[in-house]
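Undergrad: Okay, sequence plus prediction incoming.
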Amino acid sequence: MREGIEAVRFFSGVIAIWFAWTSIAFATYYIPTESMQPTLEVGDRIIVSKWAYGYSRHSLPLGLGDVLLPDWDGRIGWAEPQRGDVIVLQSPSADLVLIKRVTGVPGDVVEVRDGRLVINGDMVVREQSEMRTYRQHNGIPAVVEVMAFEEELPGGPVHWIYERTDRHPLDDFGPVRVPDGHVFLMGDNRGNSIDSRAQGGPGFVPMANIIGRAETVPFTLERCQRESDLHCPTGRVWRPL
């Protein structure tokens, strides 16, 4: 009898620690699409810090926020996302968890002209590094060629982006002003991302829909084939995003 009670206490403690860990501190998410290439690849597992910006009902695991707090759409927050942050969010337009990069914060005027991102009237600096050819996880054509650029957002970090062309339907957008309490998001794979630019995308995302900030890739299940003349990405594990 005593052993049974001790076992119940032990497993109750494990569950309580897991719930606190995934509710308050960190959570892990799987990357299912190519919208954040080359920063993240299909198969990457990421660590997300839920405490980075504060908490909302979307921070609770297992969908408990919808059960426990159905009428609360606020956020207990002490910080706001900055340009360049990679965030995980609950899409306001669909029942989907998304990961995108913050490219516009409240008050920013964002537009895209001929594939070039413009923030508050200034064209964002980007430098072409190389052409890359890679095999898509799922898609037609099976093999695509992209231009790899280093982009530097105002006040943000330098990060890599992919562009297939500067004539994609989403390569001319705006200008739009980001409203208070919202952020504007884009994927790093600019021609293959349903983001704030796209019809049917998340649009302006309320701060309350943000789950947390993606910090790093602890491991990946991505297994690209080593094929001649095809890019096979490496070097993402345990590096800051």
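TA: That came through fine.

Undergrad: contacts, neighbours, all on C-alpha from now
TA: Will do.

Undergrad: Now do the residue positioned nearest the centre of the chain against N120, distance only.
TA: Closest to where the C-alpha atoms of the chain average out (C-alpha atoms, centre = their mean) is I99, at 2.3 Å. Distance check for I99 against N120: by C-alpha to C-alpha, to the nearest Å, it reads 24 Å.

Undergrad: Could you double-check that the residue nearest to the centre of the chain lies in contact with S91?
TA: No - using C-alpha atoms under 8 Å, I99 is not in contact with S91; the gap is 9.5 Å.

Undergrad: so where does L64 fall, helix or strand?
TA: Here L64 sits within helix 64-68, counting by DSSP states H and E.

Undergrad: same thing with R213?
TA: Secondary structure from DSSP H and E places R213 in strand 210-220.

Undergrad: And that strand, what does it pack against?
TA: strand 44-49, strand 86-90 (3 or more C-alpha pairs under 8 Å, 6 or more residues apart in numbering; DSSP states H and E).

Undergrad: Indicate which one of the ones you listed is closest to R213.
TA: strand 86-90 (4.4 Å; C-alpha to C-alpha).

Undergrad: what's the angle from the closest one to strand 210-220?
TA: 120 degrees (axes from the mean of the first three to the mean of the last three C-alpha atoms, to 10 degrees).

Undergrad: can you list contacts of strand 86-90?
TA: 48, 58, 96-102, 209-215, 241 (C-alpha atoms under 8 Å, 6 or more residues apart in numbering).

Undergrad: Use this one as the comparison:
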Amino acid sequence: MATQKTETKGGLWDTAKIVLQALVLALVVRTFLFQPFNIPSGSMMDTLLIGDYIFVSKYSYGFSRYSFPFGIVPFEGRVLASEPQRGDVVVFKLPTDNSTDYIKRVIGLPGDRIQMRDGVLYINDVAVPKVADGFFEDRDQFGIERQIPRFRETLPNGVSYDVLDLDPNGSWDNTQVYVVPPGHYFMMGDNRDNSSDSRVLDHVGYVPFENLVGKARMIFFSIDGDQGAWQVWKWPTDVRWGRIFKLL
């Protein structure tokens, strides 16, 4: 009997060790390598859609306190730092509350002058090429299908991506000149008329280097934004199979 109890205790302890090791491994991977995020808004359409699930590389720009869950490691700045490149799609902590995760594209680097004029992006007073690229099909809040004009932008370093511009005279199509401070970055969403980004100084504004969480690398799962990923029975019809494992 004693032997049976000892074996039972040993089995429970072995199971507990395996669970603990798995948790530690998951924490290490999440903190230093890759962290999953899901996309809750359309501010980065059509690069990222509501219902996309992405992996973000935590090591791309080095590590700050925001690399750790709940910012529990209290230190300033970054270690093993590597600066983002113009055009990177980045997850960062919202500067105005340092707890909310945002995802946008890096448009302005420290010292840059950024402005929107008649829907055209200017970097250091030079217009970024914007070429018509068909339409993006979407549904509005009432379920009505609509076609949103899509354009191809190419940044000075050669990075190209699509932007959407539903309203040719939108609220943020003409802006002031933004001068990016040292150690900060200017972020913009690809869905230009539906993105609260660095153009809104009292909400997002200039993003400190310290606030960068990581670089978006890949879509590992995608499902229609009206459905939950846990609704497995809906996968055959609602999963966007063509977006899975798409690199960013």
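TA: Yep, that arrived. Predicted, not measured: the structure shown is a model, and the values here were computed from it.

Undergrad: List the contacts of M131 of the first structure.
TA: E145, V146, M147, A148 are the contacts of M131 of the first structure under C-alpha under 8 Å, 6+ apart.

Undergrad: Tell me the residue in the second structure aligned with S49 of the first structure.
TA: Using TM-score structural alignment, the partner of S49 of the first structure in the second structure is S57.

Undergrad: from memory its match sits against M218, does it?
TA: No - assessed by C-alpha under 8 Å, S57 of the second structure is found out of contact with M218, at 9.3 Å.

Undergrad: who's more crowded, the two?
TA: Regarding S57 of the second structure and M218, a neighbour count based on other C-alpha atoms under 10 Å identifies S57 as having more, with 24 against 19.

Undergrad: Setting the sequence-adjacent residues aside, check what's closest to that one.
TA: Residue nearest to S57 of the second structure in three dimensions, not counting chain neighbours: F34, with 4.6 Å by C-alpha to C-alpha, 6 or more residues apart in numbering.

Undergrad: Assess the claim that the one you found and K58 are in contact.
TA: Yes - applying C-alpha under 8 Å, one finds F34 of the second structure in contact with K58, separated by 5.6 Å.

Undergrad: picking that back up, map the residue nearest to the centre of the first structure across to the second structure for me.
TA: Checking TM-score structural alignment: I99 of the first structure goes with I103.

Undergrad: check which helix or strand covers its match.
TA: strand 101-108.

Undergrad: Buried ones in that strand, by neighbour count?
TA: Residues of strand 101-108 of the second structure classed as buried under the neighbour-count rule (16 or more other C-alpha atoms under 10 Å) are Y102, I103, K104, R105, V106, I107, G108.

Undergrad: contacts for the next helix or strand along the chain from it?
TA: Remark: after strand 101-108 of the second structure, the chain's next helix or strand is strand 113-117, criterion DSSP H and E. Strand 113-117 of the second structure is contacted by residues 108, 121-125, 172-180 when judged by C-alpha under 8 Å, 6+ apart.

Undergrad: Centre of the chain to the longest helix that the second structure contains, how far?
TA: Determined from DSSP state H, the single longest helix within the second structure is helix 2-28. Taking C-alpha atoms, centre = their mean, to the nearest Å, the mean C-alpha location of helix 2-28 of the second structure is offset from the chain mean by 37 Å.

Undergrad: And for whatever residue of the first structure lines up with A127 of the second structure, the neighbour number?
TA: Taking TM-score structural alignment, A127 of the second structure has M123 as its aligned residue in the first structure. For M123 of the first structure, the neighbour count with other C-alpha under 10 Å is 15.

Undergrad: For M123 of the first structure, give me its contacts.
TA: Per C-alpha under 8 Å, 6+ apart, neighbours of M123 of the first structure: R116, L117.

Undergrad: related to what we said a few turns ago, how about the match of I99 of the first structure: what's its closest non-neighbour residue?
TA: V91 (4.3 Å).

Undergrad: if I look at the aligned residue in the first structure for that neighbour, how far off is L69 of the first structure?
TA: In the first structure, V91 of the second structure lines up with V88, judged by TM-score structural alignment. V88 of the first structure sits at a distance of 20 Å from L69 of the first structure (criterion: C-alpha to C-alpha).

Undergrad: cool, W238 of the first structure as well?
TA: 35 Å.

Undergrad: Likewise for I47 of the first structure?
TA: Here the distance between I47 of the first structure and L69 of the first structure works out to 25 Å (C-alpha to C-alpha).

Undergrad: For these two, indicate the residue with more neighbours.
TA: Each of I47 of the first structure and L69 has its neighbours counted (other C-alpha under 10 Å); I47 has more, 19 against 12.

Undergrad: where's the closest residue to the more buried one other than its chain neighbours, which helix or strand?
TA: Spatial nearest neighbour of I47 of the first structure, excluding adjacent residues (C-alpha to C-alpha, 6+ apart): T28 at 4.7 Å. Remark: T28 of the first structure resides in strand 26-30, with elements defined by DSSP H and E.

Undergrad: on average, how far is that strand from the matching bit in the second structure?
TA: With mean C-alpha distance after the TM-score superposition for the first structure, strand 26-30 of the first structure departs from the second structure by a mean of 0.3 Å once superposed.
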